[in-house]
Every structure is written in C-alpha cells, then in structure tokens.
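**Student:** Only the shape, not the letters, is given here:
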C-alpha cells in the first residue's frame, strides 16, 4: 500500500471532483448615473447564455444618488446613482475615498470575488483599482484583484491619481471592450498601455455594453475559460492542503 503522502494528490482530486464547480464571481460596477439593475439589464440582455451562465455576476448600486439628470432617463427607470463626482476636465474628484471604502465593504460583504467588471464610470474605477490596491491606496482588507472586464473605460486624468493607479504596469489579466463610435475610444486605447496582459474586443457601436458577434464571443469565452482554469487550479490546490492537514 502506498504512503498517505503519495496518495494525497489522488484523495484531493477525488474530493475536488465531488464538489460543485464554482463559477467565477465578478463585482459589477455600473455607469455614471445609472444603477446595478440597469447594468444587469445591459449585460444579461445582450450577452448570450453561453457567457452569462458561466459567470456569477453581482450588480451593485453606487453609494451616491445622482446629483443631476441621467443620460438614461426615459429609457430606464430611476433611481440612478453615481460612484463619485468630478469636474468638467475630469481632473478633480469628490467623494472618491468614500467610494473606494464603499467598494471594499461590498467586496467584504458579498465576496470573495474573482474579478471586477465595469462599464463607463465603473470601468474607470475597475481599471484603476488593482494599481491603487497594489500601492496601498485602497482595498487593503481584501485579496488582490485577479481579473478585469473593462467596457468603455479610460484612465483617470488627475496626475496624482494616475501615478497611483498606473505608475506601475497592472499585471492582472484584463478584457477590454472598445467601440469604434465611442467618444472614449482614444482614451480606452491609451488605457491598454497600463496593462501587461490584455484581451481586446472591438465593436462597431458607441458608448454601450455591446452585443457579441462570432469573433467577440470567441474572445470572451476564451477569457472566461482562462479564469475557470485558474480557479480550478486554485481550488484543487486548496483541496490538497486540506487533505494534508
């Protein structure tokens, strides 16, 4: 009979196979003056089941009620929210630290999360959070952000905040959606330079959550499969450690 140490990987593998596979869980951050429910409608209504059924998506509302008219008023029902406030040049921000603290509380209460998915203002945040976290400027009480889905995003324009967020290359894998008619397209292109490992999906629409054609669906599914593989390897490793204990 083999030793317990030799049998440990097989015991762990059997235990792992007996568990229900966990879907990658994403915290979803909606656009400016919209809501979590609106982003749910945008994503779940446009992306096929072959993608959404493989992800566990948590759609949160931003902490602050909209301080002005929403661009989606008349299309979607209120209430509308915003993550923080900013000046016309997008170089000064109000309630930004409060926003970071709020997101951290969401991650503690509803996590653990395997990544962040953001659209518009939520995409600005999602893209910046790994860098801010790595330098200790936010999310200090939760594990490092592992994956990102950025839809219609860009860099923050404040030099100070930009240095904190993008001063070092962001290493976590990221999936970027860039629209040909998006007014943020050049800024979304510039954002790619902040990352080491990017997958880019280009679409013909504007500033929106796009539908997926055959080519973009293939790219998205490839990204999801990569996350699933990493999650599977992590959970198998946890099983091995539990058996050894």
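**Tutor:** Sure thing, it's come through. Not measured: the values here are computed from a predicted model. Numbering: from 1, shown residues only.
**Student:** from here on, contacts and neighbour counts on C-alpha atoms
**Tutor:** Will do.
**Student:** Which of the three states applies to the residue nearest in space to the middle of the chain?
**Tutor:** Geometric centre of the chain, nearest residue: residue 116, 1.8 Å, by CA atoms, centre = their mean. Recorded secondary structure, residue 116: strand (DSSP: H, G, I helix; E, B strand; the rest coil).
**Student:** isn't it right up against residue 55?
**Tutor:** No - look at residue 116 against residue 55 with CA atoms under 8 Å: they stay out of range, at 11.7 Å.
**Student:** what is in contact with these two at once?
**Tutor:** By CA atoms under 8 Å, 6 or more residues apart in numbering, residue 116 and residue 55 have these common neighbours: residue 26.
**Student:** number of nearby residues for residue 17?
**Tutor:** Here the count is done by other CA atoms under 10 Å, and residue 17 has 11 residues near it.
**Student:** any idea how far it is from residue 56?
**Tutor:** To residue 56, residue 17 is 20 Å away according to CA to CA, to the nearest Å.
**Student:** so how far is the helix of greatest length in the chain off the chain centroid?
**Tutor:** The single longest helix within the chain, with elements called by DSSP state H, is helix 214-244. When C-alpha coordinates are averaged (CA atoms, centre = their mean, to the nearest Å), helix 214-244 and its chain have centres 16 Å apart.
**Student:** Could you do stretch 184-203 as well?
**Tutor:** 14 Å.
**Student:** let's bring in a second one:
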C-alpha cells in the first residue's frame, strides 16, 4: 500500500477550470458548483469503506479569470451569460481573446495575453493534473494541452516558415541548462462545447501534429452557438479523437444546447470515468444545474 511521506502533503487531484467567453472565474465557479461537488465526491480524501483514495488529498479546482475585459460592443445581446447592465459602467465579462474578421480565417487578438495568464497560474498554483474548459475555455483547454507536450515547441518553430505564430515565451523557462516548458504535460483535458481555433495558418501548430494528451469532448446536440463542425475539428485534432484509432469513445453528446451539464448522472459519470482511466494510467507509470443559455448569440470567438 502506498504511503505519503510525513513531510509531504497528501496528493490532490488538481484541475484548472477555464471559463467561456463573457464569463469570469467566479461566475464559472458558481455555475459549476454541482460539478465541483460531484468531483469532490468521486475523488474524496475519505472514500467509502473498503476503498482506498486514489488522491488522499481530495480534489482541488482552480478558476482563473481571463485578462481581457469585454465591453458591451464585444457581446451581442450583451446581458447574457452573467454580463451586467451597460448602465453600471464596466461589465463583469471577460475573454481569453477577441475574434477578429468577418469570416474564416479569423485572427485572435490578445491570445498571447490570455495564454500568458494561464502560464502564470500554472507556475503559481500548479502542478495541475488536467484542465476542464467550457466554450472558448474548451478551445483554450485544447491549446494548453498541446503547448505542454514535449515536442510542441519544435512544431511551432517548423510552422513559422508557413506563417505560424512562434512558440509563446510565457510557456518557456530557463532551467539553467536548457529552456523547457513552464509546466509538465497534462494528464488529461476536457472540453465542453469547445472548438478548434481558426483555420488561419497562424494557429496550425496547436494541432499539427495531433494532440497526444487524452482529451474528452462534450457536445450539445442542439448547440446553436458553436457549430458541431467546429467542435469536431477539435476532436479530429486529437490523436485519439473520433477517427479510426480511437473510435468515438471520447466524444459525448448531451441532448441540450450551449451549456455544461453539471449534475446529470450520465455525463458526470462519463467525466469521472475518463479522469479515473487516464489518471490510473498516469499513476501506473508513476440537483441538476445548467448554464444559462446563450442560444441567440452570434458569439464572436
């Protein structure tokens, strides 16, 4: 039986939670309280009799806020998804980037700043086992998993000759001998209503070669905010996505729209089962609450 050294705190399952466009860390926390409760129960420091805890320290979720404060003009129908009234001055809505352009290929203004904030959280509060993101945060979860993979920096360097962005300085640190990523590769990533970045060659290196990190995708069958084909592009960008290699076992459809199913048993069970599966492999090597709908938004992300 594994034991914990007296001078070390018990192991926790640490998850980074990335909110969607127009939200904030506190708002996303509020909207995912049921999910947080279920994760604490599933990865409890005090499991049911006869079962040893896989993470004796329990489960710990972190909810950072994106750095780009949005104005009313950034948010079609701007009072949705928690945004406050324009009459109050600044609105409590944030994004990881702003989408620019009228059609593909879009550019993402501020994406370097958004990722720099994530890198700062990784260094300050990590190491993390995995990441869960919703909508724009789901897209960011895929990018983050990609950036931390061992050979991804070389992929960015190779893509620069074709117009790709350079590997982000915020994800690089000098270890004294070589430059390395600011955080170890993640064990898992989860996207709810997420999507792949623009088809702009600027962002190709996030997905070429395919993302190796195990990733689970939740899609709403009647989501009218993020088109299914955009979400499936992220699925196909993962090595074990929807193709021949991995089947469709890492794609879960729920019969709803653009929200995160926090408490429905089948979808919580799928999430918990996925985390247990990937963390088991990592260890061996070493009341219904819904998001407020935004179905009528032409969301600019």
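**Tutor:** Yes, it's here. In this text the structure is predicted, and so the values were computed from the model without any measurement.
**Student:** And the longest helix of structure 1, what's buried?
**Tutor:** Under the neighbour-count criterion of 16 or more other CA atoms under 10 Å, helix 214-244 of structure 1 has 216-217, 219-220, 223-224, 227-228, 231-232, 235-236, 239-240 buried.
**Student:** Can you give me every residue that contacts the aligned partner of residue 239 of structure 2 in structure 1?
**Tutor:** Alignment note: residue 239 of structure 2 maps to residue 196 in structure 1; criterion TM-score structural alignment. For residue 196 of structure 1, the contacting residues are 169, 170, 171, 172, 173, by CA under 8 Å, 6+ apart.
**Student:** and residue 83 of structure 1, what pairs with it in structure 2?
**Tutor:** Match for residue 83 of structure 1 (TM-score structural alignment): residue 96.
**Student:** Okay, its match and residue 280 of structure 2: tell me how far apart.
**Tutor:** Applying CA to CA, the value for residue 96 of structure 2 to residue 280 of structure 2 is 31 Å.
**Student:** Over to residue 15 of structure 2?
**Tutor:** Taking CA to CA, one finds residue 15 of structure 2 at 16 Å from residue 280 of structure 2.
**Student:** same question, residue 228 of structure 2
**Tutor:** For residue 228 of structure 2, the distance to residue 280 of structure 2 - CA to CA - is 31 Å.
**Student:** Residue 145 of structure 2 too?
**Tutor:** Distance of residue 145 of structure 2 to residue 280 of structure 2, given as CA to CA: 18 Å.
**Student:** now the strands for structure 1?
**Tutor:** 25-29, 56-60, 64-65, 81-82, 85-86, 93-94, 115-119, 148-151, 174-179, 198-203 (DSSP state E).
**Student:** I'd like the ones you listed as a markdown table, with distance to residue 74 of structure 1 appended.
**Tutor:** Below are the strands of structure 1 laid out as a markdown table (distance: least, CA to CA, whole Å):
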| stretch | distance to residue 74 of structure 1 |
| --- | --- |
| strand 25-29 | 21 |
| strand 56-60 | 21 |
| strand 64-65 | 17 |
| strand 81-82 | 15 |
| strand 85-86 | 22 |
| strand 93-94 | 27 |
| strand 115-119 | 20 |
| strand 148-151 | 23 |
| strand 174-179 | 24 |
| strand 198-203 | 26 |
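**Student:** and residue 162 of structure 1, which of those strands is closest to it?
**Tutor:** Of all the strands of structure 1, it is strand 93-94 that lies closest to residue 162 of structure 1, at 12.4 Å by CA to CA.
**Student:** Good, we can wrap up now.
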